[in-house]
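build me a model:
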Amino acid sequence: MKWEGNRESDNVEDRRGSGGGGGFGIGGRSIGIGTIVLALIGWGVFGINPLTTIGVLSGGGGAPTTQQGPAPAPPANDRQAKFVSTVLADTEDVWSNIFAQGGGRYQPPKLVLFSGAVGTACGTGQSAMGPFYCPGDQKVYLDMSFFQTLSRELGAPGEFAQAYVIAHEVGHHVQNLLGISGKVDGMRGRVSQREQNALSVRLELQADCFAGVWANHANQARHILENGDIESAVNAAQRIGDDALQRQSSGTVVPDSFTHGSSAQRVRWFTQGIQSGSVKACDTFSAQRL
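Purely as a prediction, here's the structure:
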């Protein structure tokens, strides 16, 4: 992936080493790390908000935590942080243009780098949860050690696979700005668990498609893709499908419990986005076939 020398975003906060502190509570009761791993490794790694996913599993909602003051930007000599900042800047450029073409104005999210735990408007985030987006403060949260997990444990190496992760979470921010995630959250308490899972799958697949839309526009404007990059992202999508993760963790696949989509579905919708470059082509909620 060609990214060095491109613009870096000013919307990156470095909270590594600051310590998130506190326990993780949902609905007034504690949720152990085993539940977090089950929810996010067993049923999917990426999510619009893993705190919401766990809240659904436990029947409660996460209480907001006290937000910290402004955090510094990452050190200038931190190459991995420069990569994250550059990818974020690229999503800002792409989505600003797309929103402007539709007569709107894009409000970019902040991206928070953390280690261990971090306070968010959605509750206390943990590294074991993987990257996530919090609509309450419109921030993407990332412990960059996840990139090692993605490569070594999940078998999805490559910088463009990492960029796909970031673009997926930014896709959730786009959904939030468009009011899509709010409508889905508003329906959760009125439908069955099975229907909640099905809504989550459509939300996640749309974020995959939005990640593909970003890649399409970024490559047209800045020629960021190199040989093997698309295959790297497709491999990542395959590795984090619900069926693949369930098969890896328990040996049993339970489709009704899917919250992110199967490997084939995640690949299909990312591919749909990168081939079409169209937001309209990412309407997973009207699609009869996922």
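
C-alpha from now on. contacts and neighbour counts both.
Fine.

can you give me the helices for the chain?
33-37, 50-58, 79-101, 146-148, 159-178, 180-187, 193-222, 229-239, 242-249, 263-276 (DSSP state H).

out of those helices, which gets nearest to Ser18?
Nearest to Ser18, of all these, is helix 79-101, at 16.3 Å by Cα to Cα.

show me what the closest one is in contact with.
3-4, 6-12, 74-76, 105-108, 111, 163, 166-167, 170, 214, 217-218 (Cα atoms under 8 Å, 6 or more residues apart in numbering).

which of these are buried, as a PyMOL select command?
Buried residues among these (16 or more other Cα atoms under 10 Å), as a PyMOL selection:
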select buried, resi 3+6+8+9+11+12+74+106+108+111+163+166+167+170+214+217+218
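
which among the helices of the chain is found nearest to Thr120?
helix 50-58 (10.1 Å).

and the angle from the closest one to helix 193-222?
With axes from the mean of the first three to the mean of the last three Cα atoms, to 10 degrees as the basis, helix 50-58 and helix 193-222 are set at 170 degrees to each other.

next up, for comparison:
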Amino acid sequence: MRLRGVRRSSNIEDRRRMGGGARVGGIGGVGLLIVLAVGYFAGIDVTPLLQGLDQQSAPTTNRTLSPDEEEAGAFAAAVLGTTEQVWNRILPDQAGLEYTPPVLVLFSGTTSSPCGGASGATGPFYCPADEKAYLDTEFFATMARQLGAGGDFAAAYVIAHEVAHHVQNELGILAEVNRYRQTASQTEANAATVRLELQADCIAGVWASYVEGLLEPGDLDEALNAARQIGDDTLQKRAGRVPQPHTFTHGTSEQRSRWFSNGYRSGDINDCDTFSARSL
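Now for the predicted structure:
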């Protein structure tokens, strides 16, 4: 992705200098991230994998970021800047709404949010309570090394997906789905969450269609591969389990990549209505 000269967003809250977060026994940050990222994306309880390990909190210090962390932060700010340009332009046109961009919180190890404690191990997420997206930039390395989803546009897709949740929040979709999930059964709530996540993939695809001029050869394949690698069925297989559709919360690999492609081809968020789709 060609980001040289692209405006970097100022809507960044960088907490990474606050310290290295927590370690669990001998696993450490990256290992813990791998274990719990699979649990987060696949809806798997990984608590048994962590039982018996001692919690050790690293001291909170005003530490200096490594060159890799500085680069990851600059990359995230540039990608966030592209989302602001895209949604400032097309949300009024396609939905009749002015766009208020979210803040992207960068952290290392652990942090807090109104939606609960956050850990790099839980993967990136969006919190509608404070309208902020949370990202441990170490997750990019985990995607590349452990999930087989490397590449700068794969990382950009992750950011665009979380921003897509903010777009859903702006449209009132998140609140509506959350109200439904409060009274639904677990299986019904999971099914609604899948539609929510696939819609976010589609909305991320819409963003990708509007930054096409920044794409390099192979970038689109990187995003599609990332979508496939973090499908619920693929992650459950990687965890040694037979895929259980009733536990899915993000959609299958095929569904995630297809809905991203749908948004990319269409360029219109109105074509991302997964909730009206008879078949996902």
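
how about the helices of the first structure in CSV, adding distance to Asp283 of the first structure?
Formatted as CSV, the helices of the first structure follow (distance: least, Cα to Cα, whole Å):
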stretch, distance to Asp283 of the first structure
helix 33-37, 29
helix 50-58, 22
helix 79-101, 16
helix 146-148, 29
helix 159-178, 11
helix 180-187, 11
helix 193-222, 7
helix 229-239, 18
helix 242-249, 20
helix 263-276, 10
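
so which of those gets nearest Ala121 of the first structure?
Across these, closest to Ala121 of the first structure is helix 50-58 (Cα to Cα), at 10.4 Å.

angle of that closest one against helix 180-187?
20 degrees.

does Lys110 of the first structure touch Thr120 like I think?
No. At 12.0 Å, Lys110 of the first structure does not count as touching Thr120 under the criterion of Cα atoms under 8 Å.

closest to Ala287 of the first structure out of the helices of the first structure?
Among the helices of the first structure, helix 193-222 sits nearest to Ala287 of the first structure (Cα to Cα), with 9.1 Å.

chain center to the closest one: distance?
From the chain centre to the centre of helix 193-222 of the first structure is a distance of 9 Å (Cα atoms, centre = their mean, to the nearest Å).

now which residue in the second structure aligns to Asp93 of the first structure?
Matched by TM-score structural alignment, Asp93 of the first structure corresponds to Gln85 in the second structure.

which residue in the second structure lines up with Ala163 of the first structure?
Match for Ala163 of the first structure (TM-score structural alignment): Ala156.

quick one: which of Lys110 and Thr120 of the first structure has more around it?
Counted by other Cα atoms under 10 Å, Lys110 of the first structure and Thr120 do not tie: Thr120 has more neighbours, with 25 against 20.

tell me how far the corresponding residue of the second structure for the more buried one lies from Ala133 of the second structure.
Taking TM-score structural alignment, the alignment pairs Thr120 of the first structure with Ser113 from the second structure. Separation of Ser113 of the second structure from Ala133 of the second structure (Cα to Cα, to the nearest Å): 10 Å.

overlap in contacts of these two?
Joint contacts of Ser113 of the second structure and Ala133 (Cα under 8 Å, 6+ apart) are Cys127.

neighbours around Gln175 of the first structure, how many?
By other Cα under 10 Å, neighbour count at Gln175 of the first structure equals 20.

same question, Trp95 of the first structure
23.

report the separation between it and Gln175 of the first structure.
12 Å.

ok, now Thr86 of the first structure?
22 Å.

how about Glu92 of the first structure?
Glu92 of the first structure is 14 Å from Gln175 of the first structure, by Cα to Cα.

over to Thr259 of the first structure?
17 Å.

equivalent analysis for Leu203 of the first structure, please.
Leu203 of the first structure is 8 Å from Gln175 of the first structure, by Cα to Cα.
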